[in-house]
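In: With the sequence up front, the predicted model follows.
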Amino acid sequence: MPRSNRLFEIIQILRAARVPIRAEDLADKLEVSKRTVYRDIAALQAMRTPVEGEAGVGYMLRKGYDLPPLNFDEEEIEALHVGLAMLIRTGDGALQQAAARVSRKIANVHDAADWLQVAPWGAPQDDPELACVSTALLRRAVRGARKLRLTYVDKEGQQTTRVLRPLGLIYHVECTLLAGWCELRGGFRHFRTDRMLGADLLDQSFAGEAAALRKLWREQEDWNYIFSP
């Protein structure tokens, strides 16, 4: 999580707290070390954010401190509520956690549209304890234009290991596909995340080619339904 996002998240956690929050509890929520939390608290205090407390006791945000409101109309709030809730169908655990954080931020300044419910059934959860490949790792590879070594089993049960230039993720109702240029086959291929046996992020970058490859992939595969506001 980028530091700016983490500082904002600390403020949100402290705003919602009724009792002081210990550094170790903040560290668990943010998945960072206590030392990082101490540095972040010091940075917030240096920016005159009214965080009170000390190490070993806990931290609170002084009453009356607030952030600028999010200006959404009623239908925009309902659209956000449904869209964020539907992320549970992707099986992407990291996106679901991010959606929960966004939902908390919205709920702090707007009434929750909890009368809008979304059924949770969809792609299987990318649980690392079940030896699943993390969808967050795949997104990181696409975002950073980093090559990926993938161990994969196709529908015929054949296992291969190949190097990809990952270009995009397509969230279907029951599965998620990784699209990429396959160096083994010399062409665009799509890989179901539920057939991946392993994925390693490589140091090799293809940043100079990513935009052109993605454009060619979208043209060849005719991904015209991609949401574009």
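Out: Here it is on my side, so go on.

In: Every contact and neighbour count from this point should use C-alpha atoms.
Out: Fine.

In: Now do the strands in the chain.
Out: Secondary structure of the chain (DSSP state E): strands at 51-54, 58-61, 146-153, 159-171, 176-182, 187-192, 196-205.

In: Make a markdown table out of these and add mean neighbour count and distance to A123.
Out: Output for the strands of the chain, formatted as a markdown table (neighbours: other CA atoms under 10 Å; distance: least, CA to CA, whole Å):
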| stretch | mean neighbour count | distance to A123 |
| --- | --- | --- |
| strand 51-54 | 16 | 41 |
| strand 58-61 | 20 | 39 |
| strand 146-153 | 20 | 18 |
| strand 159-171 | 19 | 8 |
| strand 176-182 | 21 | 7 |
| strand 187-192 | 17 | 11 |
| strand 196-205 | 15 | 14 |
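
In: now these as JSON lines including distance to I11?
Out: Listed next are those as JSON lines, based on distance: least, CA to CA, whole Å:
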{"stretch": "strand 51-54", "distance to I11": "8"}
{"stretch": "strand 58-61", "distance to I11": "7"}
{"stretch": "strand 146-153", "distance to I11": "33"}
{"stretch": "strand 159-171", "distance to I11": "32"}
{"stretch": "strand 176-182", "distance to I11": "34"}
{"stretch": "strand 187-192", "distance to I11": "38"}
{"stretch": "strand 196-205", "distance to I11": "33"}
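
In: looking at those strands, which is closest to W217?
Out: When the strands of the chain are compared by CA to CA, strand 187-192 sits nearest W217, at 6.9 Å.

In: what does the closest one rub up against?
Out: Residues from elsewhere that reach strand 187-192 (CA atoms under 8 Å, 6 or more residues apart in numbering): Y152, C175, T176, L177, L178, A179, G180, W181, C182, W217.

In: center of the chain, which residue is that?
Out: Centroid-nearest residue in the chain: L95, 3.4 Å away (criterion: CA atoms, centre = their mean).

In: Got another one to weigh against that:
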Amino acid sequence: MSRAERLLELLQLLREHRYAVTAEHLASELNISTRTLYRDINSLRAQGACIDGSPGTGYLLTERFTLPPLTFDDDELLALSLGLKWVVKSTDPELVRSAKRAHAKINAVISSSSKIKLNHHGITVLKKPVTDPNLLIVRKSIQLGVKLEIVYKDLKDKISTRIIWPCALGFFDDSAVIAAWCELRQNFRHFRIDRIESIIELESYPIAPLQLLKRWQDETAINLG
């Protein structure tokens, strides 16, 4: 993370707290020393951020800073809210945290009336949260282009070991499904993530992830939108 990115992340952490937060907590969240945190606080203050507090008492952002006002109509706010709720209930822990941060960022820059519409609209996502520990591994393998060795149980409960090149991940009501090139079958196959018995990360596969995704789309005629 560059220093500029770290300063933006620090600013966002301060936005997310209504009360003073300690330097130790902020430094831990950013994985930096408290000495570096103090320097970053001073840098933000020099750029115009209104940050109250001092070492030992904690820090509080007293005014909104740098972000321009955002306006959404009622349906846009509803779409954002439902989309973020779906991510929280359907994906891996890293994306869940990202969705919650995104929600906090939106809350930080919209009006009071819009906050009510974003957070209190009576419409929700009635879905059992996904807890499969393999979701994060699969998502990262798609992003990085990494092969996976899986032990897989098919619909007939037949067990097989496959080496796959994941290229897409789709979420359905009852499961998530991986689209991948299968070395055993020498073709694209689809695997339900809840039928994976074990999973091991291997080396990178010999093609760019986006190229593999395009090949899968061309062969299956599936449009991801």
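Out: Perfect, thanks for sending it. Keep in mind the model is a prediction, meaning the values are calculated, not measured.

In: re the thing from before, surely the residue nearest to the centre of the first structure meets L87?
Out: Yes. Contact criterion CA atoms under 8 Å: L95 of the first structure and L87 qualify, at 7.0 Å.

In: could you pull out the helices for the second structure?
Out: 3-15, 23-30, 34-46, 74-90, 93-109, 112-119, 134-144, 209-220 (DSSP state H).

In: Can I get those in TSV including distance to D194 of the second structure?
Out: Output for these, formatted as TSV (distance: least, CA to CA, whole Å):
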stretch	distance to D194 of the second structure
helix 3-15	35
helix 23-30	32
helix 34-46	42
helix 74-90	13
helix 93-109	17
helix 112-119	32
helix 134-144	9
helix 209-220	22
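
In: So which of the ones you listed is nearest E63 of the second structure?
Out: Of all the helices of the second structure, helix 3-15 sits nearest to E63 of the second structure, with 9.0 Å by CA to CA.

In: tell me the average deviation of the closest one from the first structure after fitting.
Out: On superposition with the first structure, the mean distance recorded for helix 3-15 of the second structure (mean CA distance after the TM-score superposition for the first structure) is 3.9 Å.

In: Now do the buried residues in that helix.
Out: R6, L7, L10, L11, Q12, L13, L14, R15 (16 or more other CA atoms under 10 Å).

In: Between the strands of the first structure, which one is closest to V19 of the first structure.
Out: Per CA to CA, nearest to V19 of the first structure of these: strand 58-61, 7.2 Å.

In: List the contacts of the nearest residue to A180 of the second structure once chain neighbours are set aside.
Out: Leaving aside its chain neighbours, A180 of the second structure sits nearest to P166 (4.1 Å; criterion: CA to CA, 6 or more residues apart in numbering). The neighbours of P166 of the second structure, taking CA under 8 Å, 6+ apart as the test, are V138, S141, I142, G145, V146, K147, L148, I178, A179, A180, W181.

In: before we move on, the earlier item: kindly reformat the contacts of strand 187-192 of the first structure as CSV and extend each row with distance to L116 of the first structure.
Out: Converted to CSV, the contacts of strand 187-192 of the first structure look like this (distance: CA to CA, whole Å):
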residue, distance to L116 of the first structure
Y152, 38
C175, 24
T176, 25
L177, 28
L178, 30
A179, 32
G180, 36
W181, 40
C182, 41
W217, 36
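
In: just the residues you listed now: which is nearest P120 of the first structure?
Out: Using CA to CA, the contacts of strand 187-192 of the first structure come closest to P120 of the first structure at C175, 13.4 Å.

In: okay but that closest one is in contact with A123, surely?
Out: Yes. In this structure, C175 of the first structure is within contact of A123 by CA under 8 Å, at 4.6 Å.

In: Pull up the overlap in contacts between those two.
Out: Common neighbours of C175 of the first structure and A123 (CA under 8 Å, 6+ apart) are T90.

In: So what touches stretch 96-116 of the first structure?
Out: E9, Q12, P69, L70, I77, E78, H81, V82, L84, A85, L87, I88.

In: can you pull the buried residues of that stretch?
Out: Those would be Q96, A99, S103, R104, K105, I106, H110, A113, for stretch 96-116 of the first structure by 16+ other CA under 10 Å.
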